[in-house]
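> Build the 3D model from these lines:
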Amino acid sequence: MDFSFYVPANIKFGRGKADLIGSEVARYGKKAFIVTGKSSAKTGLLERALKQLENEGVEYEVFDKVAENPLTTTVEEGAALIKETGCDCILSMGGGSPLDAAKGMSLLAKNGGDIDDYIFKRAKGEFTSYPIVAVPTTCGTGSESNGTAVLTNPATKAKKGLAYPCLIAKSSIVDPELMETMPKSVLGPVTFDALCHSMESYLSPQANPFTEPYSVDAMLYLAKYMVRANDDIHDQEAIDGVTLASTMVGAAFFVAGLIAPHGMEHPLSGLRNIKHGRGLAALTPTIYEHSISGNPEKYAFVSRILGGKDENDCGMTIRRLLSRIDLEVYLSDEGFTEDDVEWLTDSCMTLSKARLELNPKPLGREEVAEIYMESM
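A predicted model of the protein is given here:
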């Protein structure tokens, strides 16, 4: 037995915890750079946070330009503003996009250089970041409990992650009440993303005795509550359960890694800017059917947790679950055609090769193209 586990996450979980935003930020700085999207103003969260910061005597700058599937150019703009405005800490609020973008901004503002050098591991040395307080408003990415950020280069459409322990939030305020502002079109994809994190981190050959309990518990919570939450976003027990699962498994996959479904999805949302969870829904059942021989015992375990019998019905069991949350998706539904397969395959083999090789059954170029075709 030989493994490591380092995820120093500081999670404050529970209904009403959003009232701690101001006091938590005040612990780490005097002027906060607030990274968010437009929805936090619409839901009232931004105004709520600003009042708390004012009560704590914390100055702030608001950067609300983060869109779905955050761009490297947005990160560069935000990093320049952090330095220009003299902010000394970061408050990220929203879904995975603002939380991921904030990590990229923090890394770039503190250490300088080109963000692509951090993404592609060309930058060398020990890196630091501004202290981050993260407040998620969706229950899917797990970004609040790890140091991972996924960014898209708008010029090349390359979507790829970076991961550094220094980017783990100093404090993550996880308030399930904030999840109840999500539209149904967002809730289904993000909860399936959380389930994919759970399944993939469990199936990963890099899973270890610390990560597996997080992954399995997250799967169990999602199997119990995912459909209920999608049926009624105000079902408090269900929303609390899926929120806990999402946050819990973020720590697991930071160590265990993710496998082929995430590796093959990133070219989809990089090229067409689709919802990440919808791309996963289109691909995951087919990828698993191609991968079962790599570890039939683990695929059988996943299937049984989700209501199936064994490894042979794992893909079909996931499809049944997707139908129950109105997320039966094919790539053609998202605007892809067979003409896109070559580009998607090239991008996947270039940017996601490590995840394809980490898959229980490693996938090569021909099989990747075949899966994209079958998922149309």
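> drop to CA atoms for contacts and neighbour counts, all remaining ones
OK.
> residue contacts, the residue most central in space within the chain?
Compute the mean C-alpha point of the chain, and by Cα atoms, centre = their mean the closest residue is residue 141, 2.6 Å away. By Cα atoms under 8 Å, 6 or more residues apart in numbering, the contact list for residue 141 reads 95, 96, 190, 193, 194, 246, 247, 250.
> For the helix or strand hosting the third one, list every residue counted as buried.
In this case it means residue 190. Following DSSP states H and E, the helix or strand that holds residue 190 is helix 184-203. Residues of helix 184-203 classed as buried by neighbour count (16 or more other Cα atoms under 10 Å): 184, 186-203.
> which helices and strands sit right next to the particular helix or strand that has residue 224 in it?
Using DSSP H and E, residue 224 sits within helix 211-231. Here helix 211-231 touches helix 184-203, helix 236-256, helix 296-305, going by 3 or more Cα pairs under 8 Å, 6 or more residues apart in numbering; DSSP states H and E.
> Tell me the helices and strands packed up against the first one.
Using 3+ Cα pairs under 8 Å, 6+ apart as the contact criterion, the elements in contact with helix 184-203 are helix 211-231, helix 236-256, helix 276-291, helix 296-305.
> please give me the structure for this one as well, since I'd like to look at both together:
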Amino acid sequence: MRNWNCFSPRCIAFGEGKASETGAFAAQWGRGRALVVTGPYLLRSGTVEPVLRSLREAGLLGPIYSDIDSEPTDRHVDEALALFRHEGCGTIVACGGGGPIDVAKAVSLLHANGGHIRDYRGVGRVRKPGVPILAIPTTAGSGSEVSGTTIITDTAAHEKLLVISPYLMPEAAILDPELTFGMPPALTAATGVDALTHAIESCVSRKATELTIEFSLRAAGRLARFLPVAFAAPDHAEARGECLLGSLEAGIAFTNSSVGLVHGMARPLGAKFGVPHGVSNAVLLETVMGFSLPGAPERYARLARAMGADADGFSPEAARAGLRLVHDLVRELHIPKLRDLLSREAFEAQLPTMVREAIASGSPDNNPRLASPEEIAALYEAAFSFSEE
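Model prediction:
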């Protein structure tokens, strides 16, 4: 049996109504008044109100930074950090999708360590822990509430910077399915396929362990079953809860085993063209999964069965049953094609840079089947030219 370590928040709270207990969690795990990091729609719609009310009642509500209306950038980090310091806060409460949670992690990192987020790009370059973070997801997708990673776009370079450190792990993750009710179908689909990609890639990763594989398989099974239900019925309580739990399980899995080639190739699509992270993964998943199958047919076969495919044994054909299921699921969720999101001219102009940045991210090194630069370029092309025929 291999040696391995497992990282997770000190506290994971799950269940309907848990958002209304944020103040109590902040009193237990935080260090004083909290900067709340969220998005403008979540603030306007009242989604975040249970969190704010709970912090207010506990006497811990500080300023609110809610300008994250896109993929998180270094501008968002700088503005939130300035507000955190100006108001003398000691805790960060992040409520939203992966964007607000990633910004919160970057603020915590830079407050303690200084510099620019680019200084910490890569693995293990953060010198000391920052202030406590309480992460409250409002989408079932990123898994950022239980991960030691943050991804921030460098606006000057149009590049996504991946930082990995156990010091980025939130102190507490608070998952309340009620905060995900009413999520628009397109966002449900994109974030849900993001979570499914986490489950699939963490299962077949070269760094997967006995523990993470079990989390991956459970997550893939929940998401394959309940994501179509949540997509069709936005307020279906059971489906929302199961998708959020699947996202959590996938987050724990990839945090401790890493993702692979899909994520490596997805990051440049977001940085160069502004394609949301979940959509970037979704438009690449089927193509890259087909390429990767020969590298781990046994694990792909286990995934196929977990997702409900009729697959016996561990043969390549059993593995392909999972690929067919993913094909059908992506169509059912109305995921766009890559060619619908950017022009052929823009795609070709950025292709060499995207290949370089995909490799530089490090994620492709964990893929079960390694890809050369030429193969990565061919996969981008295959995804762009993908046809149902």
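> Return the most buried member of the helices and strands packed on helix 184-203 of structure 1.
Among these, helix 236-256 has the highest mean neighbour count (mean count of other Cα atoms under 10 Å), at a mean of 26.
> Mean per-residue distance, it versus structure 2.
For helix 236-256 of structure 1, the mean deviation from structure 2 after alignment is 0.9 Å (mean Cα distance after the TM-score superposition for structure 1).
> okay, stretch 65-80 of structure 2 sits on what stretch of structure 1?
Counting by TM-score structural alignment, stretch 65-80 of structure 2 lines up with residues 63-78 of structure 1.
> Surely residue 166 of structure 2 touches residue 148?
Yes. The pair residue 166 of structure 2 / residue 148 is scored as a contact, 5.0 Å apart, by Cα atoms under 8 Å.
> Counting neighbours, go ahead and name the busier of those two.
residue 148 (23 against 18; other Cα atoms under 10 Å).
> quick one, which of the helices and strands packed on helix 184-203 of structure 1 is nearest to residue 330 of structure 1?
Among these, the nearest to residue 330 of structure 1 by Cα to Cα is helix 276-291 (4.9 Å).
> who touches that closest one?
69, 188-193, 196, 260-262, 264-266, 268-269, 312, 314-316, 318-319, 322, 327-331, 359-362, 371-372, 374-375.
> Only whichever of these are buried, select them in ChimeraX.
Only the buried entries of the contacts of helix 276-291 of structure 1 go into this ChimeraX selection, using 16+ other Cα under 10 Å:
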select :69,188,189,190,191,192,193,196,260,261,262,264,265,266,268,269,312,314,315,316,318,319,322,327,328,329,330,331,359,360,361,362,371,372,375
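> Can you tell me which of the contacts of helix 276-291 of structure 1 end up in helices?
Among those, the members found in helices (DSSP state H) are 188-193, 196, 260-262, 264-266, 268-269, 314-316, 318-319, 322, 371-372, 374.
> could you pull out the helices for the stretch 1-150 of structure 1?
For the stretch 1-150 of structure 1, the helices defined by DSSP state H, counting those that start in this stretch occupy 21-26, 39-43, 45-55, 72-85, 96-111, 115-119.
> nearest to residue 240 of structure 1, of these?
So among these, helix 96-111 is nearest, using Cα to Cα, at 17.7 Å.
> counting contacts, what elements does the closest one pack onto?
Going by 3+ Cα pairs under 8 Å, 6+ apart, helix 96-111 of structure 1 lies up against strand 31-35, helix 72-85, strand 89-94, strand 132-136, strand 148-153.
> looking at these, which is buried most?
strand 132-136 comes out most buried of these by mean count of other Cα under 10 Å, with a mean of 29.
> Against which helices or strands is that strand packed?
Using 3+ Cα pairs under 8 Å, 6+ apart: strand 132-136 of structure 1 touches helix 21-26, strand 89-94, helix 96-111, strand 171-174.
> counterpart of the third one in structure 2, which residues?
When helix 96-111 of structure 1 is aligned against structure 2 using TM-score structural alignment, it corresponds to residues 98-113.
> Tell me roughly how far that stretch lies from structure 1 on average.
Mean deviation for stretch 98-113 of structure 2: 0.7 Å (mean Cα distance after the TM-score superposition for structure 1).
> if we can go back for a sec, which one of the helices of the stretch 1-150 of structure 1 is the most hemmed in?
Most buried of these by mean neighbour count (mean count of other Cα under 10 Å) is helix 96-111; its value is a mean of 26.
> how distant is it from the center of its chain?
14 Å (Cα atoms, centre = their mean, to the nearest Å).
> before we move on, the earlier item: take the helices of the stretch 1-150 of structure 1 and write them to a markdown table, including distance to residue 135 of structure 1.
Output for these, formatted as a markdown table (distance: least, Cα to Cα, whole Å):
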| stretch | distance to residue 135 of structure 1 |
| --- | --- |
| helix 21-26 | 8 |
| helix 39-43 | 11 |
| helix 45-55 | 10 |
| helix 72-85 | 18 |
| helix 96-111 | 8 |
| helix 115-119 | 23 |
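> Out of the ones you listed, which gets nearest to residue 274 of structure 1?
Among those, helix 96-111 comes nearest to residue 274 of structure 1, with 12.9 Å by Cα to Cα.
> ok so, going back, let's have the helices and strands packed on helix 96-111 of structure 1 in TSV, adding distance to residue 277 of structure 1.
Supplementary listing: those in TSV, determined by distance: least, Cα to Cα, whole Å:
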stretch	distance to residue 277 of structure 1
strand 31-35	22
helix 72-85	21
strand 89-94	16
strand 132-136	16
strand 148-153	14
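> Looking at the ones you listed, spot the one closest to residue 126 of structure 1.
With Cα to Cα as the measure, strand 148-153 is the member of these nearest residue 126 of structure 1 (16.2 Å).
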